[in-house]
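> any chance you could fold what I've pasted below:
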Amino acid sequence: MDATNAAELWDRVVGTQPDPTSWLVASTGLIALAVVVFRTTWRISRNAITIAHEGGHGLVALLSGRRLDGIRLHSDTSGLTVSRGKPTGLGMILTAAAGYTAPSLLGVAGAWLLASNHITALLWGATALLVVMLVMIRNAYGVLTVVVTGGAFLLVSWLTGPEVQAAFAYAVVWFLLLGGVRPPFELQSKRRGGGAYDSDPDQLARLTGIPAGAWLLMFHTVSLCSLLAGGRWLMGM
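Next up is the predicted model:
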């Protein structure tokens, strides 16, 4: 690739795109809401939330100085991130807290980019994050899930026009914001039924002495506040 082509590619990625119509923003939000609400579509699409969840654990583990051994994604939409390092302390607390907050916080970051009309940058940034995550995947189903997801981002960002890119990007960000709300409620329901004995809130309770219910409340707060803030950005309010 010569310097001219590289410059054109860079301008394409970091440049701004036209504002989408309010109809597109609202309709993609309604589609994302339907995907999250209905059990059949949620069962499939929840894999994307699991990618963000485990990716959040992995990223914070690395940023806090821990060694990331690998990530596994399972067909039942569960996942596991394994890191090495001090078993207690701030780094471990942040790593454990990152999972349930990651989808919503990624949604807020995506909403900020879209509000700034950086649609292509969002698509390419998401692709880059998925490529980095792929290196750490340690099972076949996880590899398949990340490759399919990353491939969708790459194809849309490279082969489609501005309107399709905008529709895809807004649908993804709405899904992260709305989909980030449901898992804490699912976890709360499991805990009420006597399950999920070793969930992230339970690990955080052992690490900090703060009750698991308080951590669960924090996850609810982050997801709902993220939905409110991100939704306002997406709707241009």
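
> from now on I want contacts and neighbour counts done on CA atoms only, so please keep to that.
Fine.

> residue boundaries of the helices in this structure?
Remark: helices assigned in the chain by DSSP state H are 3-14, 22-37, 39-63, 90-115, 119-135, 140-159, 162-179, 182-192, 200-208, 212-234.

> so which of the ones you listed comes closest to Leu73?
Of all the helices of the chain, the one in closest proximity to Leu73, counting by CA to CA, is helix 140-159 (4.5 Å).

> quick one, the closest one and helix 119-135 angle?
160 degrees (axes from the mean of the first three to the mean of the last three CA atoms, to 10 degrees).

> what residues sit buried inside helix 140-159?
142-143, 145-147, 149-150, 153-154, 156-157 (16 or more other CA atoms under 10 Å).

> ok, stretch 33-48 next?
Using 16+ other CA under 10 Å as the test for burial, stretch 33-48 gives 33, 35-36, 42, 45-48.

> need the max-distance pair from those residues.
The widest separation within these (CA to CA) is 15.9 Å, between Leu33 and Asn47.

> one more sequence to fold, the one below, so I can look at both together:
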Amino acid sequence: MDFWERLISVQPAPPQWVVLVTALVALIVVLANGPWLLARNVVTIVHEAGHGLIAVLVGRRLSGIRLHSDTSGVTTSRGKPTGLGMILTVLAGYIAPSLLGLGLAALLGAGMITLLLWVCTALLLLVLIMIRNVYGALLLLVTGGALVAISVLADSAVQAGFAYLVTWFLLIGGVRPVPELQRKRRRGRARDSDADQLARLTGLPGILWVTVFGLVALGALALGGSWLLAEVLDGWSLRP
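Purely as a prediction, here's the structure:
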């Protein structure tokens, strides 16, 4: 019972500087090519999890997920190759990190830091069950192990900082893959990208779907960021 009470308990908001510093760190990680190449694995995990989740929800049979060392990934499912279910399955990937970040921002706004950490851990466990390659399994085990360690062993201040960092990273990191995708498409290196698959499924141009990905990512960043910064901005407005 203690675990469940702790899970749904409301934690006090961290100092304002924590919110700002974690936002800055996340921004640097996303913009700097070196850190991004490593951290992008997290975005890929969520991207493929988005495909997998929607595939199951629309009645497709999820075959498996593969994560590769070049930060790419593949999710395969069985079912009707056309129609709304397939469209939603393909659409889910690029918007999944941003929407998850938005959901985590809502949890942080409600003060549910512990619940946020365990939600992320549960999502990683569900993805691990469907992983079909060694690298992907190792990546999930390392990432999940870090989350469990912080959730169980770290004090509340560390948990809060980590939760804000993950949330900011998903919100900001959900934006960068969109222009990267379009650059690859322009060079003819992404003929089977999600945008091009959606173009074939719907008859609408791929650039339209890239635009949809971008609008969702930017919208989630704006809304989620406003939630995360609400107390900071309120604090500044109360200053004489």
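
> TM-score of the superposition?
Here the TM-score for the pair of chains, by TM-score structural alignment, normalised by the length of the first structure, is 0.96; 231 aligned residues with a CA RMSD of 0.6 Å.

> switch the helices of the first structure over to CSV; also include distance to Thr77 of the first structure.
Shown next, in CSV, are the helices of the first structure (distance: least, CA to CA, whole Å):
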stretch, distance to Thr77 of the first structure
helix 3-14, 32
helix 22-37, 14
helix 39-63, 5
helix 90-115, 14
helix 119-135, 17
helix 140-159, 10
helix 162-179, 13
helix 182-192, 11
helix 200-208, 16
helix 212-234, 19
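
> mind checking which of these is nearest Leu80 of the first structure?
helix 39-63 (6.8 Å).

> in the second structure, what stretch matches that closest one?
Taken onto the second structure by TM-score structural alignment, helix 39-63 of the first structure occupies residues 33-57 there.

> quick one: that stretch to the first structure mean distance?
Here the mean offset of stretch 33-57 of the second structure against the first structure after fitting is 0.4 Å, by mean CA distance after the TM-score superposition for the first structure.

> ok, so what distance separates Ala230 of the second structure from Gly34 of the second structure?
Applying CA to CA, to the nearest Å, the value for Ala230 of the second structure to Gly34 of the second structure is 31 Å.

> now the buried residues of helix 140-159 of the first structure as CSV including distance to His57 of the first structure?
Conversion of the buried residues of helix 140-159 of the first structure to CSV gives the following (distance: CA to CA, whole Å):
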residue, distance to His57 of the first structure
Gly142, 15
Val143, 17
Thr145, 17
Val146, 16
Val147, 19
Thr149, 19
Gly150, 19
Phe153, 22
Leu154, 24
Val156, 27
Ser157, 27
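
> which residue in the second structure aligns with Asn117 of the first structure?
In the second structure, Asn117 of the first structure lines up with Gly111, judged by TM-score structural alignment.

> ugh, wrong one, I meant Phe153 of the first structure
With TM-score structural alignment as the criterion, Phe153 of the first structure lines up with Leu147 in the second structure.

> wait, its match sits on Val119?
No: if you go by CA atoms under 8 Å, Leu147 of the second structure and Val119 don't touch, sitting 10.1 Å apart.

> how close does Leu106 of the first structure get to Thr145 of the first structure?
Leu106 of the first structure is 18 Å from Thr145 of the first structure, by CA to CA.

> cool, Thr120 of the first structure as well?
Noted for Thr120 of the first structure: a distance of 22 Å to Thr145 of the first structure, by CA to CA.

> circling back to that earlier point, which one of the buried residues of helix 140-159 of the first structure sits closest to Ser199 of the first structure?
Of all the buried residues of helix 140-159 of the first structure, Ser199 of the first structure sits closest to Gly142, with 20.3 Å by CA to CA.

> map that closest one across to the second structure for me.
When the second structure is aligned by TM-score structural alignment, Gly142 of the first structure is paired with Gly136.

> hmm, back to that, for Ser78 of the first structure, find the nearest of the helices of the first structure.
Nearest of these (CA to CA): helix 39-63, 6.6 Å.

> measure how far that closest one is from the centre of its chain, please.
Chain-centre distance of helix 39-63 of the first structure: 6 Å, with CA atoms, centre = their mean, to the nearest Å.

> ok, stretch 49-65 of the second structure next?
With CA atoms, centre = their mean as the basis, stretch 49-65 of the second structure stands 16 Å off its chain's centre.
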